[in-house]
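Asks: 3D model of this:
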Amino acid sequence: MQFEQLKTPNGQTMEGPLLMTPKCFGDNRGWFYESWSRRSFDNAVGETVVFSQDNHSRSIQGVLRGLHYQLAPEPQAKVVRATLGAIFDVAVDIRSSSPTCGAWIGAELSAENKAQLWIPEGFAHGFLTLSAVAEVQYKARGFWNKACERALRWDDPTLAIDWPQGELNGNTISLSPKDAEAPDFLSAKTSGDLFP
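Replies: Sure thing, here's the model as predicted:
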């Protein structure tokens, strides 16, 4: 497994998230790859990570889920991958003390490239479905807790996320009612809904 730090659009390296790309072995019979190894993963992130639950979602093209996060006492970290189709996956740094607070990184995750994104606590997460259908699976550290759950607006001009809407073949962004009503980054900051 190869682990890579990603850069923000302005070229800053963002500490925390890691793009994980496995080595795939294949021939005319099919392929095999190791999708996760505790030893290599814990070495790469510098801590022992114990996951609490696995989640699986299915979305049609244009569905945007996010930007979601949970605050203390039950923050969540995730390892995200697409096992069918393709998504554009985004992490936004919402750690107030971070030099990249308010910045974002993004990567295409697909069944074809088999890449995964580690998103630690302190980041908001969202993805846009690029293919006709995509299935996303992720491991989560920390259980879902409605009282801790928060969201940020996907099209917040302060965050200025460059979602690849040109890849939607004319389809428009589709949001849940909750995501459509999410506050912007500055409102969340003012109300104390960011990480320290």
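
Asks: Please count neighbours and contacts with C-alpha atoms only from this point.
Replies: Fine.

Asks: is it true that Lys114 lies in a helix?
Replies: No: with DSSP: H, G, I helix; E, B strand; the rest coil as the criterion, Lys114 is located in coil rather than a helix.

Asks: what's it in contact with, if anything?
Replies: Residues in contact with Lys114 (Cα atoms under 8 Å, 6 or more residues apart in numbering) are 21-22, 81-83.

Asks: Now Phe41: which helix or strand?
Replies: Assigned by DSSP states H and E, Phe41 falls within helix 38-45.

Asks: which residues are contacting that helix?
Replies: By Cα under 8 Å, 6+ apart, the surrounding residues in contact with helix 38-45 are 1, 3, 16, 48-49.

Asks: got the residues you listed as CSV, with secondary structure columns?
Replies: Formatted as CSV, the contacts of helix 38-45 follow (three-state DSSP):
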residue, secondary structure
Met1, coil
Phe3, strand
Gly16, coil
Thr48, coil
Val49, coil
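
Asks: Just the buried residues out of those, in ChimeraX syntax.
Replies: Per 16 or more other Cα atoms under 10 Å, the buried members of the contacts of helix 38-45 correspond to this ChimeraX selection:
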select :1,3,16
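
Asks: structure for this one too, so we can compare:
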Amino acid sequence: MRVIETEIPEVKRVIPKRHGDERGWFSEVFRMDQLAERGIANVFVQDNQSFSAPVGTLRGLHFQTPPAAQAKLVRVLAGAILDVAVDIRRGSSTFGKYVAVRLDAENGEQLFIPHGFAHGFCTLEPNTMVAYKVDAYYSPANDRNIVWNDPEIGIDWPVSEAEAILSAKDKAAPRLAEAPELF
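Replies: Have a look, this model is predicted:
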């Protein structure tokens, strides 16, 4: 298993090794010991899964505030996404900056998103299924979001505002500068 830092070093690409033959392949997609050896020592307590039928489904930018902040380990089981992590740690040298990585079922790459980051993704293929581990339980009282197309963040999404398929919650999210509770 390889772990590679991104432009924001706390956000990491996780690349499990695949062992293949004429039947297909096998991969250990999660090994707590190997991740800990490579700097990801989070204890994951909940697995989440989402399914998005249409291309252009956009989920995010979501996060939970302390004490229920969540780190995530995200992977795609079917289809493909543009996965995005935005630094929302006030005082950080990368505050408001983001990392965007294509994740797909074919290559099996994962993205580790630590505490202090908002997370979102946009589906690139139909019938996309995303699975992710979190290190804190879902807490409705700590659930927050930031608008996906905040111009001050400037994420280069693969869809326009007219094409993006959003929940009512995500449409009504505040901009980063207006978000009262961050890190």
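
Asks: Let me know the TM-score between chain one and chain two.
Replies: Once superposed, the chains reach a TM-score of 0.95 (TM-score structural alignment, normalised by the length of the second structure), with 181 aligned residues with a Cα RMSD of 1.3 Å.

Asks: what's the closest of the contacts of Lys114 of the first structure to Gln53 of the first structure?
Replies: Of all the contacts of Lys114 of the first structure, Gln53 of the first structure sits closest to Arg81, with 14.5 Å by Cα to Cα.

Asks: Can you report how many residues neighbour the residue lying closest to that closest one once chain neighbours are set aside?
Replies: Spatial nearest neighbour of Arg81 of the first structure, excluding adjacent residues (Cα to Cα, 6 or more residues apart in numbering): Gln116 at 4.6 Å. Neighbours of Gln116 of the first structure under the rule other Cα atoms under 10 Å: 27.

Asks: mind listing which of the contacts of Lys114 of the first structure are in helices?
Replies: Using DSSP state H, the subset of those located in helices is empty.

Asks: Reformat those as CSV; add distance to Ser96 of the first structure.
Replies: Output for these, formatted as CSV (distance: Cα to Cα, whole Å):
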residue, distance to Ser96 of the first structure
Thr21, 29
Pro22, 32
Arg81, 27
Ala82, 30
Thr83, 33
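
Asks: Identify, from the residues you listed, the entry nearest to Arg141 of the first structure.
Replies: For the contacts of Lys114 of the first structure, the minimum distance to Arg141 of the first structure (Cα to Cα) is 15.1 Å, reached by Arg81.

Asks: What is the burial count for Gln53 of the first structure?
Replies: For Gln53 of the first structure, the neighbour count with other Cα under 10 Å is 13.

Asks: The one 10 residues further on too?
Replies: Per other Cα under 10 Å, the neighbour tally for Val63 of the first structure reads 22.

Asks: so how far is Leu6 of the first structure from it?
Replies: Applying Cα to Cα, to the nearest Å, the value for Val63 of the first structure to Leu6 of the first structure is 24 Å.

Asks: Kindly report the same for Thr172 of the first structure.
Replies: 28 Å.

Asks: Spell out, range by range, the helices that occur in the second structure.
Replies: Assigned by DSSP H, the helices in the second structure fall at 32-37, 168-171.

Asks: now the contacts of helix 38-45 of the first structure in JSON lines, with distance to Trp144 of the first structure?
Replies: Compiled in JSON lines, the contacts of helix 38-45 of the first structure are given as follows (distance: Cα to Cα, whole Å):
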{"residue": "Met1", "distance to Trp144 of the first structure": "28"}
{"residue": "Phe3", "distance to Trp144 of the first structure": "27"}
{"residue": "Gly16", "distance to Trp144 of the first structure": "21"}
{"residue": "Thr48", "distance to Trp144 of the first structure": "20"}
{"residue": "Val49", "distance to Trp144 of the first structure": "17"}
